[in-house]
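# could you look at this predicted model? Sequence included:
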Amino acid sequence: MAVVGLTCFGVIMVFSSSTVSMAAQGVSPFLKLASQGAFCAIGLVFGFVAMLVPIQGWKRICPWMMIGAILIQALTLTPLGLDVYGNRGWLNLGFTTIQPAEFMKFVVCIWLPGALHARNKRYAKEGLKAYAAPLGLYVLGLIAVIAGKDLGTCMILLFIGYAAFLVSDFPKKWMIIGTIIAVAGVVALAVSSPNRLRRILATYGDCSAADAQTVCYQSMHAKYAIASGGFLGVGIGNSREKWNYLPAAHNDFIFAIIGEETGFVGCLIVIVFFAILAWCMIAVALQVTDRYVTMVLMCVTIWLVGQAMVNIGVVVGVFPVLGVPMPFVSAGGSSMVMCLAAAGLVVGLMRCQPQIKQSRQNV
């Protein structure tokens, strides 16, 4: 019900936040509504299929899915790739564009737990070499994403991987070393890019008059939107910031429009929905007897709920602009389809929980 609530509310807010920009482009203001609705329908089909796939089926096909995800991500560096806001992370298929990294998030959640769990017993004999294959493939996926300058998505993949390594009983010594290397890598990538560095300084420093129209512009207008919403908001459809003041109003910064039009109450409802998702998945993960299911559920929780918290943190100014959408809510076909597929995956895995399995058998 939380997924349904977020998805339906997201369709409404995508329509509300995109009407002005669509009209300004000379297309129907209902275009985003129609496309988002279509992607929801496709995502539901993917979710239904994912719900029916047995656990052993995922274990057999996920290594090939990971290889495929890396190859598809690598295509973004070819002439088929498309630059959006400085990131080369999209593929132009002619009739539509897709973001392969969203598929990679899904695949990492189902592949990495199984790959790590299968090698735990070999560590005593082989040492770190036992994890060489999954580590190499995982790092290769990260490189494919960061090659397109998409640090935000790379960080989400790092969070998912961290959850998998942590829950899989990966050796703590190497866990600490890997964490240090990952943090150092992210910091190096952040400070080596003038654009990323300006975003960080704009978030945690003071914006000058010149920055107010450049690097600080988006975050400032996001705060204006939330501040003007008050407790109950200005009403659905009555946003002022969506009048081409706030860039990406229907994508990465849709939470700002939610705050403006529905106020504190609307924002709180969205956060509560994500809290319910986290509670449900973590509660089942702690009770289920299958270790692989536990690890996958924790990874999906970090992906969906963690990414939502990062998105909200960016909008309210806690984090610099990272360019990650809000799951189930932001406009975007790749994100919507894969998030709904992940929801279907979770429903299928939850059936392994003894109480849920018993209640289904009784019915």
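Thanks, I have it.
# contacts, neighbours, all on C-alpha from now
OK.
# skip ahead from the lengthiest helix in the chain and say which helix or strand is next.
Longest helix of the chain, by residue count under DSSP state H: helix 254-287. Helices and strands here follow DSSP states H and E; after helix 254-287, the next one along the chain is helix 291-301.
# that next one versus helix 254-287: what angle between them?
170 degrees (axes from the mean of the first three to the mean of the last three C-alpha atoms, to 10 degrees).
# mind listing what's buried in helix 291-301?
For helix 291-301, burial by neighbour count (16 or more other C-alpha atoms under 10 Å) applies to 292-301.
# which residues are contacting it?
Outside helix 291-301, the residues within contact range by C-alpha atoms under 8 Å, 6 or more residues apart in numbering are 106, 109-110, 113-114, 117, 160-161, 163-164, 167-168, 277-278, 281-282, 284-286, 288, 342, 346, 349, 352.
# here comes the other one, which I'd like you to weigh against the first:
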Amino acid sequence: MPVLESSALTDKGESQRDAVQLGLLVVLITTAALILIGLIMVFSATAPSSIRSVDANPDQRLFSVAMRQVVSTFAGLVFGGVLAMLPPKLFNSKLAHAALGLGVVLQLAVLVQGGEGVGGNNNWLDIGPLAIQPSEFLKLAMIVWLAFMLGRLSLKEIQTPQTLGLPMVGFALAIGVVSLGGDMGTALIFALIALGMFWLAGMRAKHLIIPMIIGAFLAGLFVVARPSRLRRVGDFFGDLVNLPDIYSPTQIEFAQFAFGSGGITGVGIGAGKEKWWDLKEAHTDFIFAVIGEEIGLFGVLTVIGLFLALGWGLKEIAFNHPERYGQLLAGGAAMWLCGQAFANMLVVAGLLPVFGVPLPFISYGGSSMIATLGMVGMIAGCALSVPGVKEAWSVRGRLAQGVRTLVRRNG
């Protein structure tokens, strides 16, 4: 069982610092690469709807949806940059309670506002001309709050269920308000994040069995409570034992057609066919299928490799950061960003029932982009707070600038 414990920067402090610094570098590079891939693929996936909109209304701006993703990306970079500059101790305090409370209030506002939601999930809050998805920001708030609450407990206290009452209540409150909106997919990601953080903090596996059984039972009730969910689960098991139905394909089968058409190198960016008519949610939950069709196996493996590298970088920060808060924050970020990514990819590949979660940094969605970049910003701030990391980056930056100047002069 991986238990994250505080450690002093003594003789092995330099190796820890170097590991954190390398982890941060990998996190930033992989995040930038995933964002770039995402922007390109959002432009490609939204091309059909954009062209149809312009044909119907010539005054409509071409690629307006994709341009909103560009704006959201810049907003996310600013948000993440601000969080990176703030001292980690600011959130490793009672401010974490305020962050979780605000997230819960915004999610409750969704329920008060009412409405039919999207795809049966009431998870959007209209604020003037803007529509935000509070559950994405609640993920960030819950990770910060759990890192603060669990980081205060000793290993002995964490292994005693009685001392975990308050963290469990906070998690139950967060997942509860999301579940009330009917968004089962997002609720499952909340459960993944929280259980992973409790386990990394040192909670015994036997103490997690009962919450997992209860969670599985409640998930089953959620499935049978709505015919559309029950149909998705039925389609999943049917697809496992039957060949694709070419006359009445399911959403997953359309995704499989896209992967099959892409082959090894893909049909070319923008040249995919499934996104035009058959593949629903091509720019959001099923953008991974568009990648498979247009960039092929090469694109699929590239995206998988980038998320594996992102997970490795977060792992290096989590296991080498000297403070429990930073360790658990990085661990929670890995559970969210990488766990959700692989859940999305498994769904699109037909290896899990469809439950609708975006592919981080790649799927269209302003709230998701801003929240995930905020998470990366907080990880960067925690990594830079390790003694010697910020100074080492400054020295290397000055050295690189000196080398460039020397090259220009000699050139």
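Looks like it came in fine. On a predicted model such as this, the values are computed, not experimentally measured, just so you know.
# may I have the TM-score of the superposed chains?
Overlay of the two chains. TM-score (TM-score structural alignment, normalised by the length of structure 1): 0.92; 361 aligned residues with a C-alpha RMSD of 2.4 Å.
# quick revisit: give me the mean deviation of the longest helix of structure 1 from structure 2.
Following superposition, helix 254-287 of structure 1 is found to deviate from structure 2 by 0.9 Å on average (mean C-alpha distance after the TM-score superposition for structure 1).
# tell me the residues of structure 2 aligned with that helix.
Here helix 254-287 of structure 1 aligns to structure 2 at residues 287-320, judged by TM-score structural alignment.
# tell me the centre residue of structure 2?
Nearest to the geometric centre of structure 2 sits residue 337, at 3.4 Å (C-alpha atoms, centre = their mean).
# can you find the partner of that residue in structure 1?
By TM-score structural alignment, residue 337 of structure 2 lines up with residue 304.
# how much space separates that match from residue 336 of structure 1?
11 Å (C-alpha to C-alpha, to the nearest Å).
# common neighbours of the two, please.
residue 327.
# assign the residue nearest to the centre of structure 2 to helix, strand or coil.
helix (DSSP: H, G, I helix; E, B strand; the rest coil).
# same thing with residue 248 of structure 2?
Quick answer, by three-state DSSP: residue 248 of structure 2 is coil.
# and for residue 61 of structure 2?
Residue 61 of structure 2 is classified as coil under three-state DSSP.
# then residue 89 of structure 1?
Assignment for residue 89 of structure 1 (three-state DSSP): strand.
# then the one 5 residues further on?
At residue 94 of structure 1 the chain is in coil, as set by three-state DSSP.
# quick one, what contacts it?
No contacts exist for residue 94 of structure 1 under C-alpha under 8 Å, 6+ apart.
# now the one 10 residues further on
Taking C-alpha under 8 Å, 6+ apart, we find residue 104 of structure 1 in contact with 66, 69-70, 141.
# thinking again about what came up before, filter the contacts of helix 291-301 of structure 1 down to the buried ones.
106, 109-110, 113-114, 117, 160-161, 163-164, 167-168, 277-278, 281-282, 284-285, 288, 342, 346, 349, 352.
# I'd say residue 342 of structure 1 and residue 47 touch.
Yes - between residue 342 of structure 1 and residue 47 there is a contact under C-alpha atoms under 8 Å: 6.7 Å.
# one step back: which among the buried residues of helix 291-301 of structure 1 gets closest to residue 216 of structure 1?
Nearest to residue 216 of structure 1 among these: residue 301, at 31.0 Å, using C-alpha to C-alpha.
# that closest one and residue 346 of structure 1: what is the separation?
10 Å.
# what is the burial count for the aligned partner of residue 118 of structure 1 in structure 2?
In structure 2, the residue paired with residue 118 of structure 1 is residue 152, using TM-score structural alignment. Under the neighbour criterion other C-alpha atoms under 10 Å, residue 152 of structure 2 is assigned a count of 14.
# hang on, the earlier thing: so what sits against both of residue 301 and residue 346 of structure 1?
Joint contacts of residue 301 of structure 1 and residue 346 (C-alpha under 8 Å, 6+ apart) are residue 281.
# contacts only, for the aligned residue in structure 2 for residue 156 of structure 1.
Aligned counterpart of residue 156 of structure 1 in structure 2: residue 189 (TM-score structural alignment). Residue 189 of structure 2 is in contact with 336, 339-340, counting by C-alpha under 8 Å, 6+ apart.
# now do residue 240 of structure 2 against residue 246 of structure 2, distance only.
Distance, residue 240 of structure 2 to residue 246 of structure 2, using C-alpha to C-alpha: 15 Å.
# need the contact list for residue 107 of structure 1.
By C-alpha under 8 Å, 6+ apart, the residues touching residue 107 of structure 1 are 62, 65-66, 69.
# can you tell me what it aligns to in structure 2?
With TM-score structural alignment as the criterion, residue 107 of structure 1 matches residue 141.
# in three-state terms, label its match for me.
Secondary structure for residue 141 of structure 2, judged by three-state DSSP, is helix.
# what's residue 34 of structure 1 aligned with over in structure 2?
Matched by TM-score structural alignment, residue 34 of structure 1 corresponds to residue 67 in structure 2.
# near that match, how many other residues are there?
So residue 67 of structure 2, with other C-alpha under 10 Å, has 15 neighbours.
# and it, which helix or strand is it part of?
Judged by DSSP H and E, residue 67 of structure 2 forms part of helix 64-85.
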